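Participant: The following comprises the amino acid sequence and a computationally predicted model.
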Amino acid sequence: MRDLGVGFKYLLRGQRWVVRHGKQFGFGLVPGLITLVLYAAALTALALWGADFTAWATPFADDWSSPWLGLFRGFLTGVLFALALLLSVVTFTAVTLVVGQPFYDSLSEKVDRDVSPDGTAPESGLPLWRELVISTRDSIRIVIRALIWGVLLFALGFVPFVGQTVVPVIGFFVTGFFLTEELTSIALQRRGIVVRDRLVLLRARRTLVWGFGTPLALAFIVPFVAVFLMPGAVAGATLMARDLLGEETREEGDEESGDPGPADPAHFLNG
């Protein structure tokens, strides 16, 4: 349970870091704003025409009597919008990171240099186009897994009582894990750590991941909040990645040094 607090600490430290480095914060807002406009347009369209889509998808209910027809299609429309909102929370980070790969990679590298005892940061050595290809491919894999979880939770949502109480809680923890996986991938990819090994790192310290990602998932429900928290989330995820790999982190100001975990970085780097 201690790791829950440590994970949340990294989320706060990341936000403090970008506040102290205003220029990085400003640059980090650009990709989030672009993605926000795209998602807002999609959700607005769903809100306007979701009922029409539900009616088109359920022709078998056309002859139902009132009020059952309205209740049935109203319920499905609400569920559809709720599922779209959940998926937007999960995929917002993936899309924003792809759009803002150069911005966030630079931000993450500056965080590494700032907190590293020797002032250096790992570099992938890959050209930008190659990093974009890898980032996009990995994001698609994560989104596919998130969609599978989303469909499963959507189905469980129909279970009486459990679907209205336990399932939403599980949903936020699952979303938090996927958000953290996406955000830490920036720093871990620069270290040459592949997706499989990233998952081993994160699953080994799930409570740390949940402490970081679950509060972020709750905050990301509000689109404008997601945009303003993204730069700090990337910075905090970089700090947490150093923790996961057991890298030494220099103390700065009133911040504590990272809380290194038991992982051996050589094991993951060597696959």
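Facilitator: Alright, I've got the coordinates.
Participant: switch to C-alpha atoms for all contacts and neighbour counts from now on
Facilitator: Fine.
Participant: ok, how many other residues are close to residue 84?
Facilitator: Neighbours of residue 84 under the rule other Cα atoms under 10 Å: 16.
Participant: got the contact list for the residue lying closest to residue 90 once chain neighbours are set aside?
Facilitator: Counting by Cα to Cα, 6 or more residues apart in numbering, residue 90 lies nearest to residue 175, which is 5.9 Å off, once chain neighbours are set aside. The contact partners of residue 175, taken as Cα atoms under 8 Å, 6 or more residues apart in numbering, are 89-90, 146, 213-214, 217.
Participant: what's the closest of these to residue 80?
Facilitator: Within the contacts of residue 175, proximity to residue 80 (Cα to Cα) peaks at residue 89, which comes in at 14.4 Å.
Participant: give me the element the closest one is part of.
Facilitator: Using DSSP states H and E, residue 89 sits in helix 68-99.
Participant: do residue 193 as well
Facilitator: Once you assign secondary structure using DSSP H and E, residue 193 falls outside every helix and strand.
Participant: same deal with the one 5 residues further on?
Facilitator: Assigning secondary structure by DSSP H and E places residue 198 in helix 195-204.
Participant: I'd like to know which elements that helix is packed against.
Facilitator: Helices and strands touching helix 195-204, by 3 or more Cα pairs under 8 Å, 6 or more residues apart in numbering; DSSP states H and E, are helix 162-190.
Participant: So what's the gap between the helix it packs on and the chain middle?
Facilitator: On the basis of Cα atoms, centre = their mean, to the nearest Å, helix 162-190 sits 6 Å off its chain's mean C-alpha point.
Participant: In that helix, which residues are buried?
Facilitator: By neighbour count, with 16 or more other Cα atoms under 10 Å as the criterion, the buried positions of helix 162-190 are 163, 167-168, 171-190.
Participant: cool, and stretch 92-102?
Facilitator: Going by neighbour count (16+ other Cα under 10 Å), the buried part of stretch 92-102 is 92-101.
Participant: Narrow the contacts of residue 175 to those that are buried.
Facilitator: Buried residues within the contacts of residue 175, defined by neighbour count using 16+ other Cα under 10 Å: 89-90, 146, 213-214, 217.
Participant: so when I look at residue 158, I'm seeing a helix, right?
Facilitator: No - judged by DSSP: H, G, I helix; E, B strand; the rest coil, residue 158 forms no part of a helix; its state is coil.
Participant: Distance of it relative to residue 79?
Facilitator: Counting by Cα to Cα, to the nearest Å, the separation of residue 158 from residue 79 is 10 Å.
Participant: want to compare, so here's the second one:
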Amino acid sequence: MGNPWLSARARANPLSDLLSGLGLLITGAGLVLRRARLFGLGLIPPLITSVLFVALFATASFLSQRIAVWLTPFADGWPGVEALRALVSLLVIAISGLLLVLLFTATTLALGAPLYDRISEEVDAHAGNYNAAPSESWLHALWSTLTLLLKVVAITLPVGLLFLLVGLIPVIGGVLAAIGSALFGGWMVTLEMIGSPAGRRGIRTLAQRQRLLCRDPWLVLGFGVPTFLLLSIPALSLLLFPIATAAGTLLTRRLVAR
């Protein structure tokens, strides 16, 4: 008998799963909006962290042209050097956005952990019973949060560099880099968003969460890609955190039941 953590369930209709993942966001919105007080409190952490991350993104955008020149010293004297560096500058902005969205998500979830845990717990209670694992100590939970942030950076930086290089491929590179960034960003955001409900079930490490998501990749991407794209829009990201927390809890329940 195979290890259930290592086997992804074969799906007959990926499109149906993608739509189901998107539907979880809609269902999560309905659940959270019926809890107006928790929804309002859930807006506070992203309001605080968004100020910092918008400033960081503005700084990265401002420096992108200089970074492009630094990355392409070999192009000095080329006829199309300005066009090349403009493309590299855009790619630097896009990859910076990818990294900052993922760090913004992890930081906001850490800052608002008690609030988002409360939202997740209420959704779990509404949806039915589950097998709860013993709680972590606050010190261990803090250490897990810090290591998660470091792992997100360690994973995203080389992947972002890869997308930067792919984006330099003539004609199709920009499209491939954009699609890859959305898929990667959606997957990583989902790893972060399921942290609270997965942790209550004893699924606490990044590797354990990864194996859980692999049970139904299409469902995960249907939830994660729209969440990532919406989190990339500062005004919408404020509203999305409590909604995505509720939807991530529903997603966790569905994946654990596989």
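Facilitator: Nice, I can see it. Just so we're clear, the structure is a prediction, and the values are computed from it rather than from any experiment.
Participant: circling back to that earlier point, nearest to residue 9 of structure 1 among the buried ones among the contacts of residue 175 of structure 1?
Facilitator: If you rank these by distance to residue 9 of structure 1 using Cα to Cα, residue 213 comes first, at 11.3 Å.
Participant: so where in structure 2 does the helix or strand hosting the closest one end up aligned?
Facilitator: For residue 213 of structure 1, the host element (DSSP H and E) is helix 206-219. Per TM-score structural alignment, the counterpart of helix 206-219 of structure 1 in structure 2 is residues 217-230.
Participant: Average separation of that stretch from the aligned part of structure 1, please.
Facilitator: Aligned to structure 1 and superposed, stretch 217-230 of structure 2 gives a mean residue distance of 0.9 Å (mean Cα distance after the TM-score superposition for structure 1).
Participant: picking that back up, shared neighbours of residue 158 and residue 79 of structure 1, which are they?
Facilitator: With Cα under 8 Å, 6+ apart, residue 158 of structure 1 and residue 79 have no common neighbours.
Participant: Which residues are in contact with the nearest residue to residue 92 of structure 1 once chain neighbours are set aside?
Facilitator: Residue nearest to residue 92 of structure 1 in three dimensions, not counting chain neighbours: residue 35, with 7.2 Å by Cα to Cα, 6+ apart. Contact criterion Cα under 8 Å, 6+ apart gives 92, 95-96, 99 as the residues in contact with residue 35 of structure 1.
Participant: For those, which ones persist in structure 2?
Facilitator: Contacts retained in structure 2 from those (both residues aligned by TM-score structural alignment, their matches' Cα atoms under 8 Å), given in the numbering of the listed structure: 92, 95-96.
Participant: want to try TSV for the residues you listed, with distance to residue 113 of structure 1 as columns?
Facilitator: Conversion of those to TSV gives the following (distance: Cα to Cα, whole Å):
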residue	distance to residue 113 of structure 1
92	27
95	26
96	23
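Participant: between these, which is closest to residue 74 of structure 1?
Facilitator: For these, the minimum distance to residue 74 of structure 1 (Cα to Cα) is 26.3 Å, reached by residue 92.
Participant: And that closest one, how far from residue 72 of structure 1?
Facilitator: Going from residue 92 of structure 1 to residue 72 of structure 1 by Cα to Cα gives 30 Å.
Participant: One more: residue 23 of structure 1?
Facilitator: The span separating residue 23 of structure 1 from residue 72 of structure 1 equals 51 Å under the rule Cα to Cα.
Participant: more crowded one of these two?
Facilitator: Between residue 23 of structure 1 and residue 72, counted using other Cα under 10 Å, residue 72 has the larger neighbour count: 14 against 10.
Participant: I'd like the distance between the more buried one and residue 156 of structure 1.
Facilitator: As judged by Cα to Cα, residue 72 of structure 1 and residue 156 of structure 1 stand 18 Å apart.
Participant: Trace residue 106 of structure 2 over to structure 1, please.
Facilitator: Using TM-score structural alignment as the criterion, residue 106 of structure 2 maps onto residue 94 of structure 1.
Participant: Assess the claim that that match and residue 182 are in contact.
Facilitator: Yes - assessed by Cα atoms under 8 Å, residue 94 of structure 1 is found in contact with residue 182 at 6.4 Å.
Participant: what's the overlap in contacts for these two?
Facilitator: Taking Cα under 8 Å, 6+ apart as the contact criterion, the residues that touch both residue 94 of structure 1 and residue 182 are residue 139.
Participant: which ones are touching residue 124 of structure 2?
Facilitator: For residue 124 of structure 2, the contacting residues are 130, 197, 249-250, by Cα under 8 Å, 6+ apart.
Participant: Pick the one among the residues you listed closest to residue 28 of structure 2.
Facilitator: Proximity to residue 28 of structure 2 was ranked across the contacts of residue 124 of structure 2 by Cα to Cα; first place goes to residue 250, at 7.6 Å.
Participant: Do I have it right that that closest one meets residue 24?
Facilitator: Yes - judged on Cα under 8 Å, residue 250 of structure 2 makes contact with residue 24 at a distance of 6.9 Å.
Participant: hey, what's in contact with both of these two?
Facilitator: What both residue 250 of structure 2 and residue 24 touch, as defined by Cα under 8 Å, 6+ apart, is an empty set.
Participant: In structure 1, what sits opposite residue 145 of structure 2 in the alignment?
Facilitator: Under the alignment (TM-score structural alignment), residue 145 of structure 2 maps onto residue 135 of structure 1.
Participant: Please name the spatially closest residue to that match (chain neighbours excluded).
Facilitator: Here the residue nearest residue 135 of structure 1, using Cα to Cα, 6+ apart, is residue 98, at 6.6 Å.
Participant: List the contacts of the one you found.
Facilitator: When the contact criterion is Cα under 8 Å, 6+ apart, the partners of residue 98 of structure 1 are 132, 135-136, 139.
Participant: I'd like to know how many residues surround the equivalent of residue 28 of structure 1 over in structure 2.
Facilitator: Under the alignment defined by TM-score structural alignment, residue 28 of structure 1 is paired with residue 42 of structure 2. The burial count assigned to residue 42 of structure 2 is 28, neighbours taken as other Cα under 10 Å.
Participant: close enough to count as contact, residue 42 of structure 2 and residue 241?
Facilitator: Yes - counting by Cα under 8 Å, residue 42 of structure 2 touches residue 241, with 6.9 Å between them.
Participant: okay, now residue 132 of structure 2: neighbour count?
Facilitator: Burial of residue 132 of structure 2 is recorded as 12 neighbouring residues (other Cα under 10 Å).
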